[in-house]
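> Provide a 3D model corresponding to the input given below.
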Amino acid sequence: MEQVNVELVASRSLIATSEARYRLAVESAKDYAIFTIDLSGRITGWNSGAQNLMGWTEEEAIGAPANLIFTPEDDRNAIAETEMRLAVTEGRGEDDRWHLRKDGSRFWANGLMMPLRDDEGGLVGFLKILRDRTDAKRAAEHQALLVNELNHRVKNTLATVQAFTTQTLRSAASMNEARESITARLIALAQAHDVLTAENWDGADLAQIVADALRLHGGDGQRCQWQGNAVRVSARIALAVSMMLHELATNAIKYGALSNATGTVTVTWTMREAGSDGTDAKLRLSLRWEERGGPPVTPPTRSGFGTRMIERGLANELGGEVRLSYEPTGVICTLDIPLEMG
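Purely as a prediction, here's the structure:
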């Protein structure tokens, strides 16, 4: 009898030691959410990693249904029950999907569900392990977005290059003139691309776009000035405005305010709200190019490629309005477009 009691005590001590080691191992895995579920689908164990990742304390989680971590759409599709079935039939149920935190926010996780069995092999519950993979998911989505954006931009850029090359060759007086015009436009386009590439094509600071465009044509603080609200614009607006300023600056150097030693160019811009009733107000960008002090201006007898690009192409591209005015005192160009923030 005494021998039986000794063996019973030793067995219980071994079980307690084993459980303690198991609990220590589970609690040490803080980078993983680990919890157990009974056959009815209710949570029976909850480690500190689960609390850190999902927000519920152990007291809050124990006894709650396991589907509290699933999104409403996954709950409607009985994903928790599907994982349990796979764990029984396949030995494990694994997936990557969005899950819910206590505060309602979502996180992307790799999940693994395995069956828990007793010494006789009977099914007594399930073990669920989650690892937060939100950063990797966001990075993959961002990469895919960048690739799609790059494809779109490459097509648009090639179309732009094709358009101004064709028009330049058609209207240039000589091959030398055509070569110079095409090269200058390519440089302007490349410079705008450099600015956007430095910002991962998330947009650009409008002041930098304006400053770079004017400096590219020799503009300094004395003859070329710019001022406006601090605003980041989308890549689409940045490219379009950069090309517009290039055409205006090129014309100013050839015929306008920058063709002599005294003329000046001023570029200003503002943001304003525009809505039909004030409740659906959207921001718009108003930009103004103004020349002063150059030779007297006379309206051109025909529209060149640059003029057509500004008046029609730019307006269509940005869904706004562009006006070119050939005042005797200098060319004025105004741009009014919906503002896309970068």
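> okay, CA-based contacts and neighbour counts for the rest of this
Noted.
> can you pull the buried residues of stretch 60-78?
61-62, 65-71 (16 or more other CA atoms under 10 Å).
> oh, I was asking about stretch 168-178
Here stretch 168-178 shows 168-169, 178 as buried, counting by 16+ other CA under 10 Å.
> Off-centre distance for that stretch?
40 Å (CA atoms, centre = their mean, to the nearest Å).
> May I have the distance across it, first residue to last?
Criterion CA to CA, to the nearest Å; first-to-last residue distance in stretch 168-178 is 6 Å.
> returning to that earlier point: out of the buried residues of stretch 168-178, which is nearest to Ala10?
Using CA to CA, Thr168 comes nearest to Ala10 of those, at 94.3 Å.
> one step back: tell me the two of the buried residues of stretch 60-78 that are most distant?
Among the buried residues of stretch 60-78, Ile62 and Thr71 lie farthest apart (CA to CA), at 19.3 Å.
> okay, the buried residues of stretch 168-178 in CSV with secondary structure and distance to Asn151 next?
Shown next, in CSV, are the buried residues of stretch 168-178 (DSSP: H, G, I helix; E, B strand; the rest coil; distance: CA to CA, whole Å):
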residue, secondary structure, distance to Asn151
Thr168, helix, 26
Leu169, helix, 27
Ala178, helix, 28
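> where do the strands sit along this protein?
Remark: strands assigned in the chain by DSSP state E are 33-37, 43-46, 93-100, 106-117, 123-132, 204-205, 224-228, 232-233, 264-274, 282-292, 321-327, 330-338.
> structure for this one too, so we can compare:
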Amino acid sequence: MAKHETEAQGLGTQVRQPEVGADIDYRALVSAVRDYAIFMLTPEGVVASWNDGAQRIKGYAPSEIIGKHFSVFYPPEVVKTGICEYELAVTSAEGRFEGEGYRVRKDGTQFWANVIITAVRDATGRLLGFAKVTRDLTERRLSEEALRESEQRVRLLVENVRDYALFMLDPEGRVASWNVGAERINGYSAQEVIGSSLARFYPPEDVRAGKPDLELRVASETGRFEEEGWRIRKDGTRFWANAILTAIRDANGELRGYAKVVRDLTERRKGDEERLRLIQAQEAVRLRDEFLSIAAHELRTPLTALLLQLQSMEKAKRSSPGPALRSARRLAGLVEMLLDVSRIATGRLELSKEDVDLVQLARDAIDRYSDEARRVGSEVLLEGDASVRGSWDALRLEQVFANLVGNALKYAAGSAVTIRVSGRDGEASFEVQDRGPGIGAEDLSRIFDRFERAAPSRHYGGLGLGLYIARQVVEAHGGTIGVHETPGGGATFSVVLPRA
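Model prediction:
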């Protein structure tokens, strides 16, 4: 060191750089942090040291807690589960333990805490005890760490904490100490970084703006500075960090340096951004559903009047409104689908249950689609029991039959369509089977979703809502609906309903 100073003086400037491994006032570093409870446990789990942060969070003075087992911090019912022994066993075996749960203060009140326990070993690997870091997450405030114990225990504790970067800066803002957590988060070894300016960890734009100097000045003037922002690792990648900078002063008030606590919150930030995107997507869906509901209601009134006029013309035989009437009825059906989607989205899909014959509903569906079946060259067959009765909403199940039969005639035009109805104790079921092109395996998981279809919309009309509404109606009855490939080609839709 003397040679180094002599060479520096020969250049006209006396420079004294901190040496790696030089004695660091670790007690001052940890004691200055009051937002974290940091303390040592013996290998048996007995409290061996206590810091200001621990007293502030838990309420015990050192004389009240040192020498007691750390189980006093846990609710009695939790202690009975053996959690204390489990945490120490895991820490001893794996090197660390992290968890969250309720802890108890001296006054009996409970708070939600994040706890990290780290095994502390000497150079031979002998277990000396455990370093425990507790953070009060009740108000989600980052804490400052502190311990009151011997210099050796503080040194071991600081060097073994891996989830936080804990390091000292000298009064000029140069790194004076470096722990394992700082190396893990920032990527630099102690040899590489000690003596470096705090600005080394900031993006170039923040350095140009004088942000590191501003933080040092605020901490010096007010005692503390806290913020969240981007930091730079050794490899040039960025991470989102929460940083607390605390001024360290001696008994005379002279500035001795700064304690810096940094935590990598990149994953939490990603989670926050993902939640924001989800909220925005949900709001977009809500606005879409609201628009569809308003549009459907606005279209319903003039459509009803148009249908009445066309039906009146048909009865009077003044003209042949057949094509117009069919188009109006189809449009009215689409409007009703949109209204049903709106009811489902707002939880207003109601059922009016009565005694219903499922076989009769199948016959009605065949009659309703008889003209369409003839037009596309398909035959609709009915098989199964003669009568299957249960308590259901007849109008809603008519929708299910109509959607399934209508889809079969649309997508499997020219092939036979078979409806099978059967009943057994407490349960009824029906199938609609076609011999069309079938449904690809990649489409099976989504065809019951809103506005989804297995075939491109340019080939077939519709909104892609029929199967979605069918599923909602069936599930509202407490039943299930599914689809599988028909042997020999085609698709088979199966519905199972409870009779009551």
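> nearest to Thr82 of the first structure, of the strands of the first structure?
Checked against CA to CA, the stretch from those lying closest is strand 93-100, at 8.3 Å.
> That closest one vs the second structure, average distance?
Following the fit onto the second structure, the mean deviation recorded for strand 93-100 of the first structure is 1.5 Å by mean CA distance after the TM-score superposition for the first structure.
> what residues does that strand touch?
54, 68-71, 83-87, 106-114 (CA atoms under 8 Å, 6 or more residues apart in numbering).
> now swap in stretch 189-201 of the first structure and tell me
202-204, 209, 212, 235, 238-239, 242-243.
> what's the closest of these to Ser28 of the first structure?
For the contacts of stretch 189-201 of the first structure, the nearest to Ser28 of the first structure is Asp202 (40.2 Å; CA to CA).
> Give me the aligned partner of that closest one over in the second structure.
In the second structure, no residue is matched to Asp202 of the first structure (TM-score structural alignment).
> Would you agree Phe430 of the second structure is in contact with Ile419?
Yes: using CA atoms under 8 Å, Phe430 of the second structure is in contact with Ile419, at 7.0 Å.
> Now do the helices in the stretch 51-200 of the second structure.
For the stretch 51-200 of the second structure, applying DSSP state H, counting those that start in this stretch gives helices covering 52-58, 62-65, 76-79, 83-94, 151-160, 180-186, 190-193.
> Output these in JSON lines; the columns should cover distance to Ala365 of the second structure.
Formatted as JSON lines, these follow (distance: least, CA to CA, whole Å):
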{"stretch": "helix 52-58", "distance to Ala365 of the second structure": "70"}
{"stretch": "helix 62-65", "distance to Ala365 of the second structure": "78"}
{"stretch": "helix 76-79", "distance to Ala365 of the second structure": "61"}
{"stretch": "helix 83-94", "distance to Ala365 of the second structure": "62"}
{"stretch": "helix 151-160", "distance to Ala365 of the second structure": "74"}
{"stretch": "helix 180-186", "distance to Ala365 of the second structure": "67"}
{"stretch": "helix 190-193", "distance to Ala365 of the second structure": "79"}
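> quick one: which of the buried residues of stretch 60-78 of the first structure is nearest to His217 of the first structure?
Of the buried residues of stretch 60-78 of the first structure, the one sitting nearest to His217 of the first structure (CA to CA) turns out to be Thr71, at 55.9 Å.
> Kindly provide the distance from the alignment partner in the second structure of the closest one to Asp235 of the second structure.
Under the alignment (TM-score structural alignment), Thr71 of the first structure pairs with Pro203 in the second structure. The gap separating Pro203 of the second structure from Asp235 of the second structure is 13 Å, by CA to CA.
> Report the separation between whichever residue in the second structure pairs up with Glu60 of the first structure and Asp289 of the second structure.
Aligned by TM-score structural alignment, Glu60 of the first structure pairs with Glu192 of the second structure. The gap separating Glu192 of the second structure from Asp289 of the second structure is 58 Å, by CA to CA.
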